[in-house]
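A.B. asks: sequence first, then the predicted structure, then my questions.
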Amino acid sequence: MASETERRHSLSIEPGMDGLLDEIDKFSDIVVDVPGKISRQQLFTQIYLDAQNFVREKSNLEQLVSFIDLTTLSGDDTPGRVERLVDRALSPVKGSSVRCASVCIYPARVRDAVQRVKQFNDDLPVASVAGGFPSGQYLLDTRLAEIRLAVAHGATEIDAVIDRSIVLRETGADWAQMYAEIARMREACGADARLKIILSTGELRNERNIYGVSMAAMMAGADFIKTSTGKESVNATLDAAFVMCTAIRRFDELKVQPRRVGFKAAGGVRSAEQAAHYALLTRAVLGERWAEPALFRIGASVPLLDDICPRLQMINY
């Protein structure tokens, strides 16, 4: 029988990635408390308090808008709905130059969004879900082809789901396969599209799995790790976000690759306060460098804007 190392190499894992299993084994030592020697619960309590003041400031609310990947992922999405989504993302706040970070849609609607953006002579990124969204339960070749098609149609960001069964199978998680599949997704994106890997944390069962998939995704080349599809029964939570941000911090410390990985909270974020929770958590664990759209995103539909924008108008007047 082939050794674990031999089997991992047979799946085209780079020799430098052999530390993945070692990192997962260190989970309990790494994911304990936050910088500053306070407990996770103390951090969350402080975040809940700070968020109340955070959302009263105009600059903070505008910053939250700039983090949003404005999303529609409904079975009845039409070209017209996607065009209206682009319009809203480009000018979400009356009288302000702030805009959303991107629009996020299904692959079949990418061309509609790209054409609408071009009509405004703008460079708003168009993100597409892919990889067998939302379940990931499709053949790998099918999932990779979907990514390539979305990029060919103009998507510059790909939000790809993982096959959660690779982690959840009864014989134990196959981290080598998880790494290898994400590496193939990275390759399918090409040089011009950023890859966000969706963990679906509510279906991964425990924090060790969340940490493991986070590390596998980053080592395989993901530009972002993202909490949820928005279709699971349990979507984004502060606990899952804390584990993911801790994994990002660890990856940054390891300096495996000369790049920083972003974090995206998605699923159930409908109010300014909820958005602020994730922004403040990311800042607490990862620092001010992550307080920009290049490294922090919020996946949300129009209702989040509908909550933030009236608050901005009240402040303005």
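C.D. replies: Alright, I've got the coordinates.
A.B. asks: only C-alpha atoms for contact and neighbour calcs from this point on.
C.D. replies: Noted.
A.B. asks: show me where this structure has helices.
C.D. replies: 4-10, 20-25, 27-30, 40-54, 58-67, 79-90, 110-119, 140-152, 165-168, 175-189, 207-219, 238-254, 272-286, 302-316 (DSSP state H).
A.B. asks: looking at the ones you listed, which is buried most?
C.D. replies: Between the helices of the chain, helix 207-219 has the highest mean count of neighbours, a mean of 25, where neighbours are mean count of other Cα atoms under 10 Å.
A.B. asks: show me what that one is packed up against.
C.D. replies: Packing partners of helix 207-219 (3 or more Cα pairs under 8 Å, 6 or more residues apart in numbering; DSSP states H and E): helix 20-25, helix 27-30, helix 175-189, strand 224-226, helix 238-254.
A.B. asks: can you list the helices of the chain in CSV and add distance to residue 262?
C.D. replies: Shown next, in CSV, are the helices of the chain (distance: least, Cα to Cα, whole Å):
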stretch, distance to residue 262
helix 4-10, 26
helix 20-25, 19
helix 27-30, 19
helix 40-54, 20
helix 58-67, 12
helix 79-90, 21
helix 110-119, 23
helix 140-152, 20
helix 165-168, 22
helix 175-189, 15
helix 207-219, 10
helix 238-254, 8
helix 272-286, 10
helix 302-316, 21
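A.B. asks: residue 195: which of those is closest?
C.D. replies: For residue 195, the closest of the helices of the chain is helix 175-189, at 6.4 Å, according to Cα to Cα.
A.B. asks: in addition, the following structure is provided for comparison:
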Amino acid sequence: MKAMLSAAPGGPETLELTELPDPEPAKGQLLIRVHAAGVNFPDTLIIRDLYQMKPPRPFAPGGEVAGEVLAVGEGVTGFTPGDRVLALTGHGGFVTHLTLPANMAIPISDAMPYEEAACFIFTYGTSYHALKDRAQIKPGESLLVLGAAGGVGAAAIELGKAAGARVIAAVSTEEKAAFCKELGADETLVYPRELDKAAQKALSTEIKSLSKAEGVDVVYDAVGGAYAEPALRAMAWKGRYLVVGFPAGIPSIPLNLTLLKGTQIVGVFWGASVFREPKGHAENMADLMALYAQGKIRPRIHARYNLEDAPAALEMMQDRMVMGKIVVTMS
């Protein structure tokens, strides 16, 4: 088997393509021939030891995969060789073969291409958990998505629309704004890459004007940094502010704003919820598969890379040049 490994902390350029013995499934495990692996922002952090999880080295990045079951370990029921599956791995996905506990695998239909399956669980799982479980978004409410052209942001647009919300997509370029319109966003705004106090005030004013009310009900913040405060200032009474990620830095929030607006700041740690609340995760995945079958959600793949070019995929991700998803293919 081939694997793109992180042997020492560093950027994508430190990854090494390596030949390893093919694994064998242990008791309760599946052996998967990986066809595709999704690329996500945490992959750029985990190789630098900047993510919540720090797996022992050497390890392969890649937190979600799709592929074919080659063999089943002792005691496994419900799967047979040839089954098509996707799985959330956390890391280890940039490989041609892997073993994983059978209860981590989710069957997929023949109608779902491997590339789309590999780009499905992380972004839609995160955004559905955020909007359904943490924000409890309701039809008719307004939703502001910061970083709306990225993987989780694009998923939040689609899921927000599926929930009956009015979606405002905030992005850094006109090209990304056009992409969000294609996804179904009702309104778009382009924010500057650098924000001083005057620019923060202007951004808050623009968000309020687009909300067509006293402010937005739900903020989905996958950006952080200086963009957090103006978004919080533009919230409606009893709004819910979803903390999803910090590619622009961890913000400092004036907590008096939460008192004045009766808002909630709500953390979204989907990876932990998967393990802490497996029943809820299973229900959410069933909902998402139904939405996919209905054509209401579909991963938009921005670029495809072969396994040997996986470092370039991570470079594109860390430079925030992606609209939708990137996938690494193993063929």
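C.D. replies: Thanks, I have the structure now. Model, not experiment: these values are computed from the prediction.
A.B. asks: TM-score for this pair?
C.D. replies: The TM-score (TM-score structural alignment, normalised by the length of the first structure) is 0.30; 156 aligned residues with a Cα RMSD of 6.2 Å.
A.B. asks: before we move on, back to that, out of the helices of the first structure, flag the one nearest residue 103 of the first structure.
C.D. replies: Set against residue 103 of the first structure and scored by Cα to Cα, those come closest in helix 79-90, at 6.5 Å.
A.B. asks: for the helix or strand encompassing residue 327 of the second structure, packing partners?
C.D. replies: Under the criterion of DSSP states H and E, residue 327 of the second structure resides in strand 325-329. Here strand 325-329 of the second structure touches strand 29-39, helix 114-118, strand 301-306, helix 310-318, going by 3+ Cα pairs under 8 Å, 6+ apart.
A.B. asks: and the first one, what does it pack against?
C.D. replies: To tie it back to what came earlier, the one meant is strand 29-39 of the second structure. Counting contacts by 3+ Cα pairs under 8 Å, 6+ apart, strand 29-39 of the second structure packs against strand 64-72, strand 97-101, helix 114-118, helix 310-318, strand 325-329.
A.B. asks: coming back round to it: right, so of the helices of the first structure, which gets closest to residue 198 of the first structure?
C.D. replies: Across the helices of the first structure, residue 198 of the first structure has its closest neighbour in helix 207-219 (9.3 Å, Cα to Cα).
A.B. asks: now the angle from that closest one to helix 238-254?
C.D. replies: Computed by axes from the mean of the first three to the mean of the last three Cα atoms, to 10 degrees, the angle separating helix 207-219 of the first structure from helix 238-254 equals 40 degrees.
A.B. asks: circling back to that earlier point, just send the helices and strands packed on strand 29-39 of the second structure back as JSON lines, with mean neighbour count and distance to residue 292 of the second structure too.
C.D. replies: Compiled in JSON lines, these are given as follows (neighbours: other Cα atoms under 10 Å; distance: least, Cα to Cα, whole Å):
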{"stretch": "strand 64-72", "mean neighbour count": "26", "distance to residue 292 of the second structure": "16"}
{"stretch": "strand 97-101", "mean neighbour count": "22", "distance to residue 292 of the second structure": "25"}
{"stretch": "helix 114-118", "mean neighbour count": "25", "distance to residue 292 of the second structure": "10"}
{"stretch": "helix 310-318", "mean neighbour count": "20", "distance to residue 292 of the second structure": "25"}
{"stretch": "strand 325-329", "mean neighbour count": "27", "distance to residue 292 of the second structure": "16"}
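A.B. asks: need the ones you listed in CSV with distance to residue 188 of the second structure, can you?
C.D. replies: Below are these laid out as CSV (distance: least, Cα to Cα, whole Å):
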stretch, distance to residue 188 of the second structure
strand 64-72, 30
strand 97-101, 41
helix 114-118, 26
helix 310-318, 22
strand 325-329, 20
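A.B. asks: please identify which of those is closest to residue 176 of the second structure.
C.D. replies: strand 325-329 (13.1 Å).
A.B. asks: would you agree residue 8 of the first structure is in contact with residue 176?
C.D. replies: Yes. In this structure, residue 8 of the first structure is within contact of residue 176 by Cα atoms under 8 Å, at 5.3 Å.
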